[in-house]
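S.K.: Dropping the sequence and predicted coords here.
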Amino acid sequence: MEVRLPFEAPIYEMEARLTELELQSQRAGGSSTSGEETADSQALREQIRALRRELANLRRTIFANLTPWQKVQVARHPKRPQTRDYLSLIFDGFQELHGDRAVGEDPAIVTGFARLDSTKVMLVGQQKGKNLAERTACHFGCAHPEGYRKALLKMKLAEKFKLPIVSLIDTPGAYPGITAEQRGQALAIAENLMAMASLRTPIVCVVIGEGGSGGALGIGVGDKVAMLEHAYYSVISPEGCASILWKGAEHAPRAAEALKMTAPDLKRLGIIDDIVAEPAGGAHRDPTEAASLLKAYLVKSLRELSALPLDELVERRYQRFRRIGVFKVESDQVRDAPTPATGLETSPTATPAPASSPTV
């Protein structure tokens, strides 16, 4: 069943009108016996051209002014391209690699060798599944510890063979079940964070849909971290945040606004480096065009990173993540700040510092 987001209603209405006019034009053309275009047919064709221009403008206008909650809805759209879609649209010669050599295979994370134009890469990506059977097998994109261990093994293999790594992030979060906790979910993610920070090979990470908390971070430490235009990247889902702060998931739109989880906000805060444009109307409306835009970004980024010496590459990656969360406190604020009963000095008016100029 086709999923129609509420704010897309004007687009679907105009598309229906366009389809009706195109059918009228076909019938008028088929009924013409002379083969010459009548004045009515010419007027109809001009009306169709005008409506197509209007539809294109409407798509651009609506998707350029989405609220954070609407962007979350787009990021979760069932028809949005996933890792395996991009594999077939962007990469060649994919050879999948399975297993973590300990527990087994986790289909929520896809790994393997592939070719991006003339460059051999190691692809690591999260997969949600397209239908109920696939989604159940992939746990809706929520990886177990064996998935993160598999990803790390393959990334170390890439380092060994001097291959760059492309990481495609699309998960609501790591699997929250008791079996995952028993097998060391937190440890697996932590080990990935530590190891990825020092891998001596270029790493490009792109959030292609949902970027949920530690589940996304487990394959998200890179030299370049980017997001598709209508993806989101957050420490918690809007529903989870709303349930904690306002005791109800119905406040999710309010939470999405407060979390600053969209690409423009995160780029301004220095959490991501780049925003990859999507086709007008979102990636779910034109996966082929979305793949073309993503491919261009990946090729450009890998070309830039491959020119850097490995020592500089690793140091820049380490410092990039060290800068996140750094803040500065004005000296007069520290001097005038009241001392609480605990004896710990605090400054409630501390302000965030730009990521590009950290101050300790």
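M.R.: Cool, got the structure.
S.K.: can we go C-alpha only for contacts and neighbour counts from here?
M.R.: Noted.
S.K.: Could you report the distance from the spatially most central residue of the chain to residue 113?
M.R.: By Cα atoms, centre = their mean, the chain has its centre lying nearest to residue 207, at 2.3 Å. From residue 207 over to residue 113 the distance is 20 Å, taken as Cα to Cα, to the nearest Å.
S.K.: repeat for residue 202
M.R.: The value you get for residue 202 to residue 113, if Cα to Cα is used, is 15 Å.
S.K.: So between the two, which is more surrounded?
M.R.: Remark: of residue 202 and residue 113, residue 202 carries more neighbours, 28 against 20, as counted by other Cα atoms under 10 Å.
S.K.: Report the distance from the longest helix along the chain to the chain centre.
M.R.: Looking across the chain with DSSP state H, the single longest helix is helix 39-64. Centre-to-centre, helix 39-64 and its host chain are 31 Å apart (Cα atoms, centre = their mean, to the nearest Å).
S.K.: Would you state the strands of the stretch 51-200 of the chain in chain order?
M.R.: Here the stretch 51-200 of the chain has its strands, by DSSP state E, counting those that start in this stretch, at 92-97, 109-116, 119-126, 165-171.
S.K.: also this one, for the comparison:
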Amino acid sequence: MEYLDFELPIKELEEQYNKACAIGEESDVDVTDTCKQIEKKLNETKKDIYKNLSAWQRVQLSRHPSRPYTLDYIHAICGDSFLELHGDRTVKDDKAMIGGLGKIGDQSYMFIGQQKGYNTKTRQYRNFGMANPEGYRKALRLMKSAEKFDIPVVCFVDTPGAYPGLEAEERGQGEAIARNILEMTRLKVPVIVIIIGEGASGGALGIGVGDKVLMLENAWYSVISPENCSSILWRSWDHKERAAEALKLTAKDSVKLKVVDQIVKEPLGGAHSDREKMFLTVRDQITASFEELKNLSKEDLIEKRMEKYANMGDFKG
């Protein structure tokens, strides 16, 4: 297991605990009391660390290499019922944006989300979760198919941003994202959005408009990453911690600013520390959100969604 810098005290205690237990197993020495004391201290240390995380530390947790990605959630939630669909019918199949049909119980959903890789090879294959215009057009095609067959849409947001390359701009990156935002505001089916990791810039907004927007406790949602903000304002990444605080990018900040509807609590230590529990929590949240929305008429659904986004950004002069 990999540890972040602020998790090193936890690593030391876990190593002490494992060594003590190993001594007990390999010899006749009774180390029960010692193990209990270390375990107690370990639990207290975890609680102290994770209840006082800074904005930057939450950003680090959202990028943890063991954190579950979109396909992990979909396969855990849907099992063998998930059928991935490919291509935007114009350019190609963008591997950074995945989507397809799946079931939770007897209810079908159209699942869409950015997918990152687990190692160098798969990260390149998935383009580090940064979709090209064809990725957003594929997402829109799947949303329109869901609308046609009256299937609710679930979007998993986890991206450092849309791909900023020259070829992406040539193929209309800005237009593709803007088109998705426009079309998602008036989809005639329930749209549930879950920010599971990084929610950066227009890359997140391209699949981020929903009736219900949920955000995992250690995810972040902002117009720009702390590093890029720091490099613009201070010409260096050295001020990324300060930038993270100023950007108000945490789940608590997002709910307070009313850009997110609800925080989804993670297991102690982050989503990667108890993946099965996290999968069950997300599944239950999707089901609960759909139950809230399923009885609304199509007209009411669109009206409430558009009103929700029109009311964002209120300010007093």
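M.R.: Thanks, I have the structure now. This structure is a prediction, so every number in the text was calculated from the model and none was measured.
S.K.: Turn the strands of the stretch 51-200 of the first structure into JSON lines, columns for distance to residue 181 of the first structure.
M.R.: Below are the strands of the stretch 51-200 of the first structure laid out as JSON lines (distance: least, Cα to Cα, whole Å):
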{"stretch": "strand 92-97", "distance to residue 181 of the first structure": "24"}
{"stretch": "strand 109-116", "distance to residue 181 of the first structure": "18"}
{"stretch": "strand 119-126", "distance to residue 181 of the first structure": "19"}
{"stretch": "strand 165-171", "distance to residue 181 of the first structure": "18"}
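S.K.: Could you say which one of these comes nearest to residue 14 of the first structure?
M.R.: Closest approach to residue 14 of the first structure among those is made by strand 165-171 (31.1 Å; Cα to Cα).
S.K.: Quick check: that closest one compared with the second structure, mean distance?
M.R.: Superposing on the second structure places strand 165-171 of the first structure at an average distance of 0.4 Å from its equivalents, by mean Cα distance after the TM-score superposition for the first structure.
S.K.: looking at the second structure, where would I find the counterpart of that strand?
M.R.: The aligned range for strand 165-171 of the first structure in the second structure is 153-159, by TM-score structural alignment.
S.K.: List the contacts of the matching stretch.
M.R.: 69-70, 109-116, 128-130, 143, 146, 189-200, 203-204, 207-208, 286 (Cα atoms under 8 Å, 6 or more residues apart in numbering).
S.K.: Give me the distance between stretch 264-276 of the second structure and the centre of its chain.
M.R.: From the chain centre to the centre of stretch 264-276 of the second structure is a distance of 12 Å (Cα atoms, centre = their mean).
S.K.: before we move on, what about stretch 146-159 of the second structure?
M.R.: For stretch 146-159 of the second structure - counting by Cα atoms, centre = their mean - the centre lies 15 Å from the chain centre.
S.K.: So what would you say the end-to-end distance of that stretch is?
M.R.: Note: stretch 146-159 of the second structure ends 23 Å apart using Cα to Cα.
S.K.: buried ones in it?
M.R.: Neighbour counts using 16 or more other Cα atoms under 10 Å place 146, 147, 151, 152, 153, 154, 155, 156, 157, 158, 159 of stretch 146-159 of the second structure among the buried residues.
S.K.: Stretch 305-317 of the second structure too?
M.R.: So for stretch 305-317 of the second structure, counting by 16+ other Cα under 10 Å, buried means 305, 306, 308.
S.K.: now the end-to-end length of it.
M.R.: 26 Å.
S.K.: Could you list the residues in contact with it?
M.R.: With Cα under 8 Å, 6+ apart as the criterion, stretch 305-317 of the second structure contacts 185, 186, 210, 211, 258, 259.
S.K.: residue in the second structure matching the residue nearest to the centre of the first structure?
M.R.: Under TM-score structural alignment, residue 207 of the first structure pairs with residue 195 in the second structure.
S.K.: do residue 83 of the first structure as well
M.R.: So residue 83 of the first structure corresponds to residue 70, using TM-score structural alignment.
S.K.: What of residue 225 of the first structure?
M.R.: So, by TM-score structural alignment, residue 225 of the first structure is matched to residue 213.
S.K.: Wasn't that match part of a strand?
M.R.: Yes. Under DSSP: H, G, I helix; E, B strand; the rest coil, residue 213 of the second structure sits within a strand.
S.K.: mind checking what residue 296 of the first structure lines up with in the second structure?
M.R.: Match for residue 296 of the first structure (TM-score structural alignment): residue 284.
S.K.: no wait, residue 272 of the first structure
M.R.: In the second structure, residue 272 of the first structure lands on residue 260 (TM-score structural alignment).
S.K.: isn't that match right next to residue 249, touching?
M.R.: No. Contact criterion Cα atoms under 8 Å: residue 260 of the second structure and residue 249 do not qualify, at 10.9 Å.
S.K.: Which strand runs longest in the first structure?
M.R.: Within the first structure, and with DSSP state E defining each element, the longest strand by residue count is strand 203-212.
S.K.: Packing partners of that one?
M.R.: For strand 203-212 of the first structure, the packing partners by 3 or more Cα pairs under 8 Å, 6 or more residues apart in numbering; DSSP states H and E come out as helix 68-75, strand 165-171, strand 224-228, strand 232-234, helix 287-306.
S.K.: Can you pull out the residues in contact with the third one?
M.R.: Read that as strand 224-228 of the first structure. With Cα under 8 Å, 6+ apart as the test, strand 224-228 of the first structure has contacts from 203-209, 263, 271-278, 301.
S.K.: among the contacts of stretch 305-317 of the second structure, which two are most distant?
M.R.: 186 and 258 (19.9 Å).
S.K.: For residue 222 of the first structure, which non-adjacent residue is spatially closest?
M.R.: residue 203 (4.7 Å; Cα to Cα, 6 or more residues apart in numbering).
S.K.: how many other residues sit next to that neighbour?
M.R.: Residue 203 of the first structure: 29 neighbours (other Cα under 10 Å).
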